[in-house]
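Asker: Provided below for reference: sequence and predicted model.
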Amino acid sequence: MEQKVKLKKVFGDVFFEAERVHGGDIVKARWFGAQSVETVMEGGYKFLEMMADRPYAKLLNSNKEVVGSWDMALGWAQNEWTPKMKEGGLRFLAQVVPSSIYASMTIESLVQKIDGEFEIRTFKEEADAEAWLLSIED
């Protein structure tokens, strides 16, 4: 079971990292830079691999360092990723929104599309998102 993973673009830039924290009960992920359909799907499939390895109910998904929109991947995130994550056991999703207006609008759109599948809250800071997830007793 991988505790920490990093995914890189062709030229070596890290675009995604994820790790299990707090005894593995929470997966904390960070996305970096501009995203494409391919990078969103690669990161999404990594979440699913980690879920298959050891289910987790809480995900802290930080887009704080994302630049630009990735709305071209919203359909995949809504129709493929969300049902598989829910089936795997995800129940709580803390989204950290970026300062980029376009990336923020994409996150807002995703939250509207998948609201009701998980308990979702958005935050400006990772520390607040993590505190919320830690306050939840499963």
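Answerer: Arrived safely, thanks for sending.
Asker: can we go C-alpha only for contacts and neighbour counts from here?
Answerer: Fine.
Asker: residues of the lengthiest helix in the chain that come out buried?
Answerer: In the chain, assigned by DSSP state H, the helix with the most residues is helix 37-53. Buried residues in helix 37-53, defined by neighbour count with 16 or more other CA atoms under 10 Å: Thr39, Val40, Met41, Gly43, Gly44, Lys46, Phe47, Leu48, Met50, Met51.
Asker: for comparison:
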Amino acid sequence: NAPKNINFKKILQKSLIFALFINTASALESNIIEIMQNLQHDSDLIRKGFFLDKEDIIKEGIQKHKDDFNALQKFNIEVFLDSTTMNYSPIMKSFMSNIVEQRIALENFLAKGYKLRAYEAYQQLNLNCMKCHALSREWK
């Protein structure tokens, strides 16, 4: 009778560990989706600020983008890639670095009053976002 209890306990432990892993993976995916939605909102806010010529809205969008992008960078991007996209990881990390560089350029141009150049930096920031999305989705 004792060996059956030991086997049952091991099976139960393994099941609980597996369930915990699935829940953690699901939470990670849920968090990344929420962060991406927030980044989309932040980007829309920046664009809205440019269209309305409201620098305070642009700055609010930039600050929110910083915060949300910092949250995104805490994730190991490779967790979200599969065997066919894993080799894209260095390219995606490069796009992420470019996004930060373009956001800094956006802020610097905006601070100097160069709104057109700031908007161009914003467009490059978004282009790098879309390049990463296109690569991860294997768009042709």
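Answerer: All right, it came through fine. Keep in mind that this is a model prediction, so the values were computed, not measured.
Asker: need the TM-score from the superposition.
Answerer: The pair, once superposed, lands on a TM-score of 0.25 when counted by TM-score structural alignment, normalised by the length of the first structure; 68 aligned residues with a CA RMSD of 5.4 Å.
Asker: after the longest helix of the first structure comes which helix or strand?
Answerer: Downstream of helix 37-53 of the first structure, the first helix or strand assigned by DSSP states H and E is strand 58-66.
Asker: the inter-axis angle of that next one versus helix 37-53?
Answerer: Taking axes from the mean of the first three to the mean of the last three CA atoms, to 10 degrees, strand 58-66 of the first structure and helix 37-53 form an angle of 160 degrees between their directions.
Asker: packing partners of strand 58-66 of the first structure?
Answerer: Counting by 3 or more CA pairs under 8 Å, 6 or more residues apart in numbering; DSSP states H and E, the packing neighbours recorded for strand 58-66 of the first structure are strand 26-33, strand 92-96, helix 126-135.
Asker: now the ones you listed as TSV including mean neighbour count?
Answerer: Listed next are those as TSV, based on neighbours: other CA atoms under 10 Å:
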stretch	mean neighbour count
strand 26-33	21
strand 92-96	24
helix 126-135	16
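Asker: can you give me the helices for the second structure?
Answerer: Ranges of helices in the second structure, per DSSP H, are 2-52, 55-73, 89-111, 115-137.
Asker: mean neighbour count for these - can I get that in JSON lines?
Answerer: JSON lines is the format used below for the helices of the second structure (neighbours: other CA under 10 Å):
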{"stretch": "helix 2-52", "mean neighbour count": "14"}
{"stretch": "helix 55-73", "mean neighbour count": "18"}
{"stretch": "helix 89-111", "mean neighbour count": "18"}
{"stretch": "helix 115-137", "mean neighbour count": "17"}
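Asker: now Phe109 of the second structure. Nearest residue, chain neighbours left out?
Answerer: Distances taken as CA to CA, 6 or more residues apart in numbering place Ala118 nearest to Phe109 of the second structure, at 4.9 Å, with adjacent residues excluded.
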